[in-house]
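# return a 3D structure for these sequence lines:
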Amino acid sequence: MAGASVRVETKGLPELNKALQHLLEQGQDMSAVYQEIGEYLLQTHQQRFIDQQAPDGTPWEPLSSTTIERKTRTDRVLTEEGTLADTLHYQLNQAGLDFGSNQEYAAIHQFGGTTSPFSMFSNQDIPARPFIGIASFEQDYIIDLVESHLVHALA
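From the prediction side, this is the model:
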């Protein structure tokens, strides 16, 4: 290696070798911590529907008068029967986890846009009401989960 470098060898330190090997093995299989993160995200996102707010804490745009006329439940934004909130799920994969909803209309509520001319409510402007995301306090908690998992691997 060119430049400056430091070499760390653990020869003659079997306890350190064992701890590092265990940490390496634990770091290769993070499925348990990913599952814990997925369950945590389900809880926080369900709360988001109760609080009616985006991940950054801003309230969702109120319902329009047109929407209020069409809905049976007018006291909740993004909630008629609870389908959108109920379809939030996570899936573990090699790189971590995927989190979201498989409902077709989830994207238009997340990002906003204009409905299709062929939709139930054609050519309607829908404001963005982000419901998927990670708030700063959630990020801190997730980092703590990962750190705890790795610290436990050293124990």
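
# C-alpha from now on. contacts and neighbour counts both.
OK.

# help me confirm that Phe99 is found in a strand?
Yes: counting by DSSP: H, G, I helix; E, B strand; the rest coil, Phe99 is located in a strand.

# contact partners for it?
Shown in contact with Phe99 (CA atoms under 8 Å, 6 or more residues apart in numbering): 38, 88-91.

# need the buried ones from those residues selected in ChimeraX.
Command for ChimeraX that selects the buried part of those, burial taken from 16 or more other CA atoms under 10 Å:
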select :38,88,90
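
# flag every buried residue along the longest helix seen in the chain.
In the chain, assigned by DSSP state H, the helix with the most residues is helix 31-51. The neighbour-count check on helix 31-51 (16+ other CA under 10 Å) flags 31, 33-35, 37-38, 41-42, 44-46, 48-49 as buried.

# same list (these) but as TSV, adding distance to Pro59.
Output for these, formatted as TSV (distance: CA to CA, whole Å):
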residue	distance to Pro59
Ser31	33
Val33	30
Tyr34	29
Gln35	29
Ile37	24
Gly38	24
Leu41	19
Leu42	19
Thr44	15
His45	14
Gln46	15
Arg48	10
Phe49	10
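
# please give the structure of this sequence too, so both can be compared:
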Amino acid sequence: MGVRISGDLEGLERRLRSMRDLSLRPAARKIGEALVSSSIRRFNEQKAPDGTPWQPLAASTIAPRKRDFTRSGRLRKSAERRLVNRKILIQTARLRNSIAFTVNGTTVAVGTNVVYAATHQFGAKAGAFGRTSRGQAIPFGDIPARPFLGISREDQVEIERILKGGLDTL
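Model prediction:
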């Protein structure tokens, strides 16, 4: 038993030949731009690619100065008012502003060259990076993962739209 296809395949063959010579570089650039924009947007929304909110900053991170706490360890009202609107992972915006993409053939890579980015993306346990000369753990406390790189459902839809747009022009 076999399969036989008959009909005028000239149009299909022409389209397949033109696809062989197609450069996906422009589409890859558009995908890279879209993913960088999406990653930057996550800093504003304070959410991971899957939509889960980032874990809030610890009180010790927000107000590391002793004068911000009462003797019993409570955060002072004045410090609370000053720090209430502080955004997670945006102290200097260096990490957010460093996100970039590269295109190599049909491959798109999105990332950052900031050294501490992996710690924020994946998290770190106290002591994960060794100890100081005084024996203190580095980092000093657990740092929760706050993923900012990745592909969300919306990103998947946008990537499909970009690729379909490139194929429709053939």
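
# now do the SS call for the nearest residue to Glu33 of structure 2 once chain neighbours are set aside.
Nearest residue to Glu33 of structure 2, sequence neighbours excluded (CA to CA, 6 or more residues apart in numbering): Phe101, at 7.3 Å. Following three-state DSSP, Phe101 of structure 2 is assigned to strand.

# tell me how far the residue mapped onto Phe101 of structure 2 from structure 1 lies from Ala135 of structure 1.
Residue pairing (TM-score structural alignment): Phe101 of structure 2 is matched to Tyr90 of structure 1. Separation of Tyr90 of structure 1 from Ala135 of structure 1 (CA to CA, to the nearest Å): 17 Å.

# now Tyr34 of structure 1
Taken as CA to CA, the span from Tyr34 of structure 1 to Ala135 of structure 1 is 17 Å.

# same question, Leu41 of structure 1
10 Å.

# then Thr114 of structure 1?
Distance, Thr114 of structure 1 to Ala135 of structure 1, using CA to CA: 27 Å.

# so what sits against both of Leu41 and Ala135 of structure 1?
Common neighbours of Leu41 of structure 1 and Ala135 (CA under 8 Å, 6+ apart) do not exist.

# which residues does the spatially most central residue of structure 2 contact?
Centroid-nearest residue in structure 2: Leu149, 1.6 Å away (criterion: CA atoms, centre = their mean). With contact set as CA under 8 Å, 6+ apart, Leu149 of structure 2 has these partners: 39, 48-49, 110-111, 121.

# let's see that with 7 Å instead.
39, 49 (CA atoms under 7 Å, 6 or more residues apart in numbering).

# over to the aligned residue in structure 1 for it. Which of the three states is it?
By TM-score structural alignment, Leu149 of structure 2 lines up with Ile132 in structure 1. Counting by three-state DSSP, the backbone at Ile132 of structure 1 sits in coil.

# Thr10 of structure 1 now?
coil.

# circling back: and the two most separated of the buried residues of helix 31-51 of structure 1?
Ser31 and Phe49 (27.1 Å; CA to CA).

# ok, which stretches of structure 1 are strands?
88-93, 96-101, 113-114, 125-126 (DSSP state E).

# what about the last one, how far off from structure 2?
Following the fit onto structure 2, the mean deviation recorded for strand 125-126 of structure 1 is 0.5 Å by mean CA distance after the TM-score superposition for structure 1.

# just checking, what packs against that strand?
strand 113-114 (3 or more CA pairs under 7 Å, 6 or more residues apart in numbering; DSSP states H and E).

# now the third one
Counting contacts by 3+ CA pairs under 7 Å, 6+ apart, strand 113-114 of structure 1 is packed against strand 125-126.

# what's the matching range in structure 2 for the longest helix of structure 1?
Going by TM-score structural alignment: helix 31-51 of structure 1 matches residues 25-45.

# can you find the partner of Lys164 of structure 2 in structure 1?
With TM-score structural alignment as the criterion, Lys164 of structure 2 matches Glu147.

# just give the number of residues close to that match.
13 (other CA atoms under 10 Å).

# now Ala117 of structure 2
Neighbours of Ala117 of structure 2 using other CA under 10 Å come to 21.

# counterpart of it in structure 1?
By TM-score structural alignment, Ala117 of structure 2 lines up with Ala106.
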